[in-house]
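Enquirer: Sequence and predicted structure, then a few things I'm wondering about:
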Amino acid sequence: MSQQDVHVEHHCEVCFRMAARRCVPCDILCCEIHMKPHQHKGHKVVNPEVKLEELICANHGKPIQLYCNDDKTMMCLMCQMCKDGKHKNHNVVTLETVHAELKDVLKTKCPEVSKSKQHLQSQLDQLQEEVEQTQHTGQSTEGRLEERRRELYQLVDETVDLLMSRVIKRKNKKLSLLMKNMEKRQQQLKSVLEAESLLQTALQELEAVYFMQGFKDLVQRLESVSHFQYLKMAPRTSVGLL
């Protein structure tokens, strides 16, 4: 969403306590106490970080309150009543209505994101387990080869060296593939977690303007992380030769 990420302290312009909300019509910051008279008058109040110019129609300077389903644009009452008839006979609803509807759309994405996260985490756990098993198996094989080298002395030195080289090469090749797969799934999981965080933030967003501005990009991001190709786990095999 478009709200600033950096936290800035705002103070009530009446008593200088910490500001809780900003009154849009009066353009004044208020604490919890001095906010109540504005609410009683039916004034719209928003978070202190909200930029009022982003809630105001650029064409008429009036609060954005409507949404045109035909043009997919937000607008004020004057836009609908404008003489040029741009939105005449269009399907126009309140911003709160489309805000609620699109939140419902996002909620349907929650199971997909959760499922994708669970699949990726499960595969990462399996990969980690196989990495550990591969390392243990490789080390055990190396140890047995070293023991046999000592038993047979120089007679089998070249043969043991050859076998050792094959085991280490196979182990390293498999470990390299496993680590690449882990890195890929970790990146995908990171993307899913980021998308999930943005999804939860959007669902808790109180301001319809910010919600609408980020909705399209958020849906695209959710769809992209919900269609990751899951890794087909191959049967576990030992890297040892003996």
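Expert: On my side now, so go ahead.

Enquirer: CA atoms for contacts and neighbours, from now on please.
Expert: OK.

Enquirer: my read: residue 103 touches residue 203, true?
Expert: Yes - Residue 103 is within contact range of residue 203, at 6.1 Å (criterion: CA atoms under 8 Å).

Enquirer: Let me see the ranges of the strands in this protein.
Expert: Remark: strands assigned in the chain by DSSP state E are 21-23, 28-30, 45-46, 66-68, 73-75, 92-94.

Enquirer: okay if I get those as a markdown table plus distance to residue 224?
Expert: Compiled in a markdown table, the strands of the chain are given as follows (distance: least, CA to CA, whole Å):
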| stretch | distance to residue 224 |
| --- | --- |
| strand 21-23 | 36 |
| strand 28-30 | 40 |
| strand 45-46 | 32 |
| strand 66-68 | 27 |
| strand 73-75 | 25 |
| strand 92-94 | 30 |
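
Enquirer: Need those strands in TSV (columns: mean neighbour count and distance to residue 121).
Expert: Conversion of the strands of the chain to TSV gives the following (neighbours: other CA atoms under 10 Å; distance: least, CA to CA, whole Å):
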stretch	mean neighbour count	distance to residue 121
strand 21-23	23	40
strand 28-30	22	45
strand 45-46	20	38
strand 66-68	21	40
strand 73-75	19	39
strand 92-94	16	41
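
Enquirer: Which among those strands is found nearest to residue 162?
Expert: The closest of those to residue 162 is strand 73-75. By CA to CA, the value is 71.1 Å.

Enquirer: Which strands and helices lie in contact with the closest one?
Expert: Packed against strand 73-75 by the contact rule (3 or more CA pairs under 8 Å, 6 or more residues apart in numbering; DSSP states H and E) you find strand 66-68.

Enquirer: adding another structure so you can compare the two:
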Amino acid sequence: MDTTGQEPELRGGLNRGLGPLLQLRGCYAPGTDAQNDHTRREIMAALEQLQSEVACSLCLEDFKEPVSISCGHNFCRPCIELCWAKAEGNVLCPQCRETIPEGTFRPNRVLGNIAELVKRLQSEAATAAATPVGNAICARHQEPLKLFCQQDEAPICVICRESRDHQSHKVLPIEEAAKDCKKLIQSELQKLKRKRENAISRQLQDGLTIKQHLEKIEVERDLVVNEFDQLHQFEQKQKSLFLDELQKLQEEMEEKQKADAEKAGHLSTLIEDMETICQQSDSEFLQDIKNILRRSRDFQKPEFTSNFTPKLVAFSLQNAALKLTLKTFKETFASQLKEYEQQARAPELNDQLKGILLSTDSH
């Protein structure tokens, strides 16, 4: 049977699991101290990854009598036989659904050996993880860790003590070093607890202060809205007055323009009438002379002349004054805001500002 298809997949899975174990070979010893905890965790993770590669996808447990089928997948022999016994028609791979000719398989003893090895390694690793620190042994020399190197801050064995790495270092018996380190830890622990108490106290105080500040922010927000509403109402009122005056002046000009046009029309009619009667006979001419002269004298009366120029000049000056006032207001407002902000940051004004805040809150 051709089983070449299974080799890359199986080899890749085993490499993923065995790779970390091979890299860590020689770095792990059962029951090592805290310095080797990281190595221990790496080994356990590698074993878990390797275990996933030697687990049957049907029963999800370690392989029992593993067999390989033509598509390259592996299963427990009892699992695949039970699966195919229930099949109707073509026999398929339970994992990739490929048709398996005649439902054949062959034992995979290598995979079975690996599954047993992984199970044994897991058992040893679990036993090592549960070994007390006091029974820790040196990963390099397999000797008990009875000494503590103060410079490297790590337990060592008597052989490590004589090596070049630790020969010039100061060492202590493991029990004495543990006692000193526990005292140091207790001292640091007390400092941290005091620091935590201060942080909690400061948090409570800051919480009350922040609550007061948040209430003050709401008050200030209402004041800002109220002041700007009043400013907006004043601006709208002045704007309406200004525009009303301009509208009134415009209407006066339009009425004057209309009156002038009507007067010009009446003058044209009078001129035409006077020219017409001058062409009449004497008796006809004199019959309407009184009315013609009255109409002519009415136009000769002095008229009231409207001079709109001074009013326009006044409006232009008012507009210029408004523009200058707004510009000054903007510049002064921004400058004062910046000045007040700087003053508020001055330490000598803190008490004064607190008094202002308290007096404002009391009102």
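Expert: That came in fine, so what should we check first? As the structure is a prediction and not an experimental result, all values here were calculated from the model.

Enquirer: tm score of chain vs chain?
Expert: Here the TM-score for the pair of chains, by TM-score structural alignment, normalised by the length of the first structure, is 0.39; 150 aligned residues with a CA RMSD of 5.6 Å.

Enquirer: Nearest to residue 211 of the first structure, out of the strands of the first structure?
Expert: strand 73-75 (11.6 Å).

Enquirer: what number of residues lie near residue 35 of the first structure?
Expert: Residues near residue 35 of the first structure, counting by other CA atoms under 10 Å, number 20.

Enquirer: Spatially nearest residue to it (excluding sequence neighbours)?
Expert: Distances taken as CA to CA, 6 or more residues apart in numbering place residue 21 nearest to residue 35 of the first structure, at 7.0 Å, with adjacent residues excluded.

Enquirer: now swap in residue 172 of the second structure and tell me
Expert: Nearest to residue 172 of the second structure is residue 148, by CA to CA, 6+ apart, at 5.2 Å.

Enquirer: which element follows the host helix or strand of the one you found toward the C-terminus?
Expert: Assigning secondary structure by DSSP states H and E places residue 148 of the second structure in strand 147-149. The first helix or strand that comes after strand 147-149 of the second structure along the chain, using DSSP H and E, is strand 154-156.

Enquirer: Would you mind listing the buried residues in the next helix or strand after that next one?
Expert: Once the chain leaves strand 154-156 of the second structure, the next helix or strand it forms, by DSSP H and E, is helix 158-162. By 16 or more other CA atoms under 10 Å, the buried positions in helix 158-162 of the second structure come out as 160, 161.

Enquirer: what does stretch 208-215 of the first structure give?
Expert: Going by neighbour count (16+ other CA under 10 Å), the buried part of stretch 208-215 of the first structure is 208, 209, 210, 211, 212, 215.

Enquirer: Next secondary structure element downstream of the helix or strand harbouring residue 276 of the second structure?
Expert: Using DSSP H and E, the element containing residue 276 of the second structure is helix 174-277. Following helix 174-277 of the second structure in sequence order, the next helix or strand is helix 282-287 (DSSP H and E).

Enquirer: Tell me the helices and strands packed up against that following helix.
Expert: Under the contact criterion of 3+ CA pairs under 8 Å, 6+ apart, helix 282-287 of the second structure touches no helix or strand at all.

Enquirer: What are the buried residues along the helix or strand just after that helix?
Expert: On the C-terminal side of helix 282-287 of the second structure, the nearest following helix or strand under DSSP H and E is helix 289-300. For helix 289-300 of the second structure, burial by neighbour count (16+ other CA under 10 Å) applies to residue 292.

Enquirer: Helix 289-300 of the second structure vs helix 174-277, what angle?
Expert: 150 degrees (axes from the mean of the first three to the mean of the last three CA atoms, to 10 degrees).

Enquirer: and the next helix or strand after helix 289-300 of the second structure with helix 174-277, angle?
Expert: Downstream of helix 289-300 of the second structure, the first helix or strand assigned by DSSP H and E is helix 309-345. Put simply, helix 309-345 of the second structure runs at 170 degrees to helix 174-277, going by the same axes, to 10 degrees.

Enquirer: Double-check residue 74 of the second structure against residue 53; I have them as touching.
Expert: No - in this structure, residue 74 of the second structure is not within contact of residue 53 by CA under 8 Å, at 10.1 Å.

Enquirer: More neighbours: which of those two?
Expert: Between residue 74 of the second structure and residue 53, counting by other CA under 10 Å, residue 74 is the more crowded of the two (27 against 23).

Enquirer: Not counting residues beside it along the chain, what's closest to the more buried one?
Expert: Spatial nearest neighbour of residue 74 of the second structure, chain neighbours left out: residue 68 (4.5 Å); criterion: CA to CA, 6+ apart.

Enquirer: if we can go back for a sec, distance-wise, check the residue nearest to residue 35 of the first structure relative to residue 99 of the first structure.
Expert: Note on residue 21 of the first structure: its distance to residue 99 of the first structure, by CA to CA, to the nearest Å, is 21 Å.

Enquirer: hang on, the earlier thing: count the neighbours of the residue nearest to residue 172 of the second structure for me.
Expert: The burial count for residue 148 of the second structure: 24, using other CA under 10 Å.

Enquirer: Wait, it touches residue 174, no?
Expert: Yes - taking contacts as CA under 8 Å, residue 148 of the second structure lies within contact range of residue 174: 5.3 Å.

Enquirer: so what's in contact with those two at the same time?
Expert: Jointly contacting residue 148 of the second structure and residue 174 under the rule CA atoms under 8 Å, 6 or more residues apart in numbering are residue 155.

Enquirer: Residue 122 of the second structure sits in which helix or strand?
Expert: helix 109-129.

Enquirer: Centre of the chain to that helix, how far?
Expert: Between the centre of helix 109-129 of the second structure and the centre of its host chain there is 47 Å, according to CA atoms, centre = their mean, to the nearest Å.

Enquirer: Thanks a lot, catch you later.
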